[in-house]
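Asker: Task: produce atomic coordinates for the following.
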Amino acid sequence: MNDPTPRFLPGLELSRALYEEAVSPLLQGIPHAAALLGPGSEVPGLDTERSTDHGWGPRLQIFVDRNHRRIDDLLGRSLPGRIRGWPTRFLPDPDDPGNRMLTDSPEGRHGVDVVDPRTWSVERLGFDPGHGVRTIDWLAVPTQRLAEVTGGAVFHDDLGEITRIRHALEWYPDDLWRYVLACQWRRIAQEEAFVGRCAEVGDGLGERVVTARLVRDLMRLCLLLERRYPPYSKWLGTVFASLDAAVEVGPVLERALTSARPATELAEAYRRVAERQNRTGLAAPLSPEPRPFHSRPYPVLDAGRFTEALLARIEDPALRDGVPVGTVDQYIDGTDALARLGPLRDLAGRFLEEEG
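Answerer: Model prediction:
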């Protein structure tokens, strides 16, 4: 790309222009859907000028039932070289072949993926939601993947299938919602006393590490309470900041990360999040007030109470009586592991079959 850099446009806006101005006229009479879904900072609308240095550009998915190769060839021959000033073709980055760079070279390939909606769903999710969404499907898919499929934008859909898929995955059924919340509270219950104990033995670094873990868990809990799929770490703070809870809970979490007494700040954060939990009506309301951990002089919520209250309202015995570990990204956070949907599905299935 040798010309001066064009004016930045958010990727969703640029992709809409690519579809409406260049792709749609070529597909007249062909039933299809057009969308920008999947990975990429532009899908949740979080891209900036910095994003343009790799992998970013005018791109789409075109969903069709047949003639994929013919449509792909048509786009390769007919798309304009630029849209809104940005090249419409990509080449592998010579310094990082796993990434793509925008190019004006005729050797470049356009950024429109022509795919079957069912095949695409299986590749992104590990299953086809068109056949229904089972408990194992919900548990085996990282929330980042669910956010990628339900986020972004659909620019056209006269097939209806991709819209149905997005609707089916819009949010967990109530039993699953209670379950993932219960498991998130359980994570907090397992470590909430460690902050004070680390401080008591003079382990300042350990105190900070545990505090940061609990802050992260509380942020993810707030997202789940507001029916938002938690994203991966890069965007966790940005998406959290868009929540209603961020105004009330965010400043307390920030203080916990810098305070000389993080256990006290965390206790206040627990109280505020517990009150929000009570307002959902998903479980019997419980006292949100912090209390000592046994006879030790540091405050905790005793968050396991909220786990038990949520589990008690679940009708599905496999969830209610099973191992309370949650979805795969509630107990795994390795990037490479979360990218392998087959092994994740096997592991989630084993936990689902095991009694608690």
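
Asker: alpha carbons only for contacts and neighbour counts from here, please
Answerer: OK.

Asker: Report the buried residues of stretch 54-65.
Answerer: G55, W56, G57, P58, R59, L60, Q61, I62, F63, V64 (16 or more other Cα atoms under 10 Å).

Asker: Any idea how far it is from the middle of the chain?
Answerer: Mean C-alpha position of stretch 54-65 versus that of the full chain (Cα atoms, centre = their mean, to the nearest Å) differs by 19 Å.

Asker: Pull the residues that contact it.
Answerer: With Cα atoms under 8 Å, 6 or more residues apart in numbering as the contact definition, stretch 54-65 has outside contacts at 11, 14-15, 18-19, 31-37, 40, 42, 83, 86-88, 99-102, 110-117, 159, 162.

Asker: Apply 6 Å and report the result again.
Answerer: Around stretch 54-65, the neighbours that count as contacts under Cα atoms under 6 Å, 6 or more residues apart in numbering are 14-15, 32-36, 88, 99-101, 111-117.

Asker: Show the buried residues in those.
Answerer: Counted by 16+ other Cα under 10 Å, these give 14-15, 32-36, 88, 100-101, 111-117 as buried.

Asker: how about the nearest residue to L310, chain neighbours excluded?
Answerer: Leaving aside its sequence neighbours, L310 sits nearest to A283 (Cα to Cα, 6 or more residues apart in numbering; 5.0 Å).

Asker: surely that neighbour meets E308?
Answerer: No. Using Cα atoms under 6 Å, A283 makes no contact with E308, being 9.1 Å away.

Asker: what about those two, which has more around it?
Answerer: A283 (20 against 17; other Cα atoms under 10 Å).

Asker: Could you also give me the structure for this second sequence? I'd like to compare it with the first:
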Amino acid sequence: MTIQELQKQLDEMYANNELDEAYAFLVEQVNLAVQRQDNATILFLLNEMIGYFRVTSQFQSGNQIALQIFKILDMCGLEETIDGATSYINIATFYRVQGKYQEALSLYQKTEKIYHHELEPYDELYSAFYNNLSLLYQEMGDYQQAIDMQKKALAIVEQLDDYRIEEAITYTNLSQMYLSINQNDKAQKCLHQAISLFQQYGPHDPHYFASLATLAQSHYMQKDYVKALDIYHRVLHFIESVYGQNKDYQTIQKNIDRIQKEMKTIKGLDLCEAFYQQYGRNMIEEEFSEIKPYMAVGLLGMGSDCLGYDDEISHDHDFGPGFCILLPHDIYQQYHKQIQASYQKLPQEFMGIQRLTSAHGNGRVGVFETESFFKQFLRQIPQTLDDWLYADENALLACTNGRIFEDNYGQVTQIRQYLSYYPEDIRIKKIARCLAKMAQSGQYNYARCMQREDEVAATLALNEFIDQTLSLIYLLNKKYKPYYKWSYYGLKDCTCLQAVTPLLLQLVQLPSQKQHWPQKNSIINTDDQKVVLIEKICQLVIGELHRQGLSTSDDDFLDNHTLEVMSHIQDDHIRMKHVMEG
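Answerer: Below is the predicted model:
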């Protein structure tokens, strides 16, 4: 058999997915070529075996074949020839798949020297060479070199007749490089070129599915999980039907598993921003481009998703794709009905998730007039220090949480920045109030209730102490406190007083301490482990007051720090208020 006949028979076997038969045929033909001492045929067949072992991930066997190829090249004096360069490329590609990058790079560099000596500058062999070298640089993390090599390959194949499949492969490889450095627009442009070429010239070519896998990756990066999964499953089926569950199959399966996991755990803010980028932005630009400069778009307001604290449990209500469009009064009056109508036409499902709205969750997304949106929480934007003192903390948090995806007019961002946190005099006033309430509930009344054997009242006192401790931690961290469901969880975002977090958990996990209170008259009863924990927490608080320059006292009783803390208030009117006020 001639080499051309061997190649034709092998191609037919691969086309029919007869991998075992192809390997048996290769072994048989190698033995026959050895008997004939036909080194050219042996070299061709061993190179085919390298390819077989690469796609079937049989690396140990392939490495042995590579050594045999090197010996034949040396024996036949082919080390500096085009035949030698062809073998080097095959072995280098095999090494790359194994992660033997330096060995692969050395062989590619050797090949390039041979090509420069033997070939014209735009010879077709350069195209495959630069493609393979680019893939190596990509896996080594040198993305700029990888892109440069792909561009060299593309410049060559575009000039060659009947090389449209190679051109499509090159576009696919180049798109992968761009995705690696987050240049998604350039990647998408290359992918569209590649897929168009494959559909026209090679709809059944194996490389077409590599292009589709890259397209799936681009959808994944845009958070379009449903499309990504659909394409990945098609690619997975093709790989298994032709090559079995090889390394490429396992890679695609891992991608599928990762997407399915992320779909279960995706945060609402990320979901809604991806939904806006994929659908909302286009709707606005195509239908309302003239008023886009006045729009702010994002997700903010009430809800666990706006805090970034949502989890799988949160998905059962008031969760799903959606966003807020905020407009100045005049623009809202003129256009809100048209915009809301277009908003309602957006897909109701995204990433496999439909928005679920509870009876109390209506009106959280859609089109809003800016000032009215904020006033639904605050009634009015605080103007004076008294306004700030009595403003509802949950309302302030609702106005400043979440994420703004785009604010062209700037009004929403300006309001959020203004409301971002209390004026310093108000923060100090509220700190003093928390100290007084912590002392009253935890250091004083808990013990008195236990002395009276009133465990219900003692539990209420303990709960008040915990609530005030949480409030104080947020104040010392200059953050608004979330409502009760998330106030403990949110401590993970607080840097000051982190040591208090586990103590609060211990405090609520302790059983009743009533057995330690018979005939106890002392308020600081160290036999009661809850009392011990309360005092530990108070000591940590005092240390933080010192660090922030709010108190210099070492008194153990928090109430005795309140007057010094209040003395730091600059405004006379606020400083003269009762410690418990506000």
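
Asker: TM-score for this pair?
Answerer: The TM-score (TM-score structural alignment, normalised by the length of structure 1) is 0.75; 292 aligned residues with a Cα RMSD of 2.4 Å.

Asker: first to last residue in stretch 298-309 of structure 2, what's the distance?
Answerer: In stretch 298-309 of structure 2, first residue to last residue: 17 Å (Cα to Cα, to the nearest Å).

Asker: What residues sit buried inside it?
Answerer: Buried-residue list, stretch 298-309 of structure 2, by 16+ other Cα under 10 Å: G298, L299, L300, G301, M302, G303, S304, D305, C306, L307, G308.

Asker: same thing with stretch 487-504 of structure 2?
Answerer: Within stretch 487-504 of structure 2, the residues scored as buried using 16+ other Cα under 10 Å are S487, Y488, G490, L491, C494, C496, L497, V500, T501, L503, L504.

Asker: counterpart of the last one in structure 1?
Answerer: So that's L504 of structure 2. Under the alignment (TM-score structural alignment), L504 of structure 2 maps onto L253 of structure 1.

Asker: excluding its backbone neighbours, what's nearest that match?
Answerer: Using Cα to Cα, 6+ apart, the closest residue to L253 of structure 1 is V215 (6.2 Å).

Asker: What strand or helix carries the one you found?
Answerer: Following DSSP states H and E, one finds V215 of structure 1 within helix 204-225.

Asker: so how far does that helix sit from its counterpart in structure 2?
Answerer: After superposition onto structure 2, the average distance of helix 204-225 of structure 1 to its aligned residues comes to 1.9 Å, using mean Cα distance after the TM-score superposition for structure 1.

Asker: Which other helices and strands does that helix contact?
Answerer: Counting contacts by 3 or more Cα pairs under 6 Å, 6 or more residues apart in numbering; DSSP states H and E, helix 204-225 of structure 1 packs against helix 194-200.

Asker: so the helix it packs on aligns onto which residues of structure 2?
Answerer: Mapped onto structure 2 using TM-score structural alignment, helix 194-200 of structure 1 spans residues 445-451.

Asker: how distant is that stretch from the center of its chain?
Answerer: Here the centre of stretch 445-451 of structure 2 is set off from its chain's centre by 49 Å, with Cα atoms, centre = their mean.

Asker: residues near the aligned partner of K536 of structure 2 in structure 1, how many?
Answerer: In structure 1, K536 of structure 2 lines up with E268, judged by TM-score structural alignment. E268 of structure 1 sits with 22 neighbouring residues when counted by other Cα under 10 Å.

Asker: returning to what we had before: element containing the match of L504 of structure 2, please.
Answerer: Per DSSP H and E, L253 of structure 1 falls inside helix 245-258.

Asker: Give the equivalent position in structure 2 for V122 of structure 1.
Answerer: Checking TM-score structural alignment: V122 of structure 1 goes with K375.

Asker: wait, is that match part of a strand?
Answerer: No. Counting by DSSP: H, G, I helix; E, B strand; the rest coil, K375 of structure 2 is not part of a strand but helix.

Asker: now it: how far from Q277 of structure 2?
Answerer: Relative to Q277 of structure 2, K375 of structure 2 is positioned 28 Å away (Cα to Cα).

Asker: Likewise for L356 of structure 2?
Answerer: L356 of structure 2 is 21 Å from Q277 of structure 2, by Cα to Cα.

Asker: and if you look at G301 of structure 2?
Answerer: G301 of structure 2 is 20 Å from Q277 of structure 2, by Cα to Cα.

Asker: And for Y422 of structure 2?
Answerer: Taking Cα to Cα, one finds Y422 of structure 2 at 33 Å from Q277 of structure 2.
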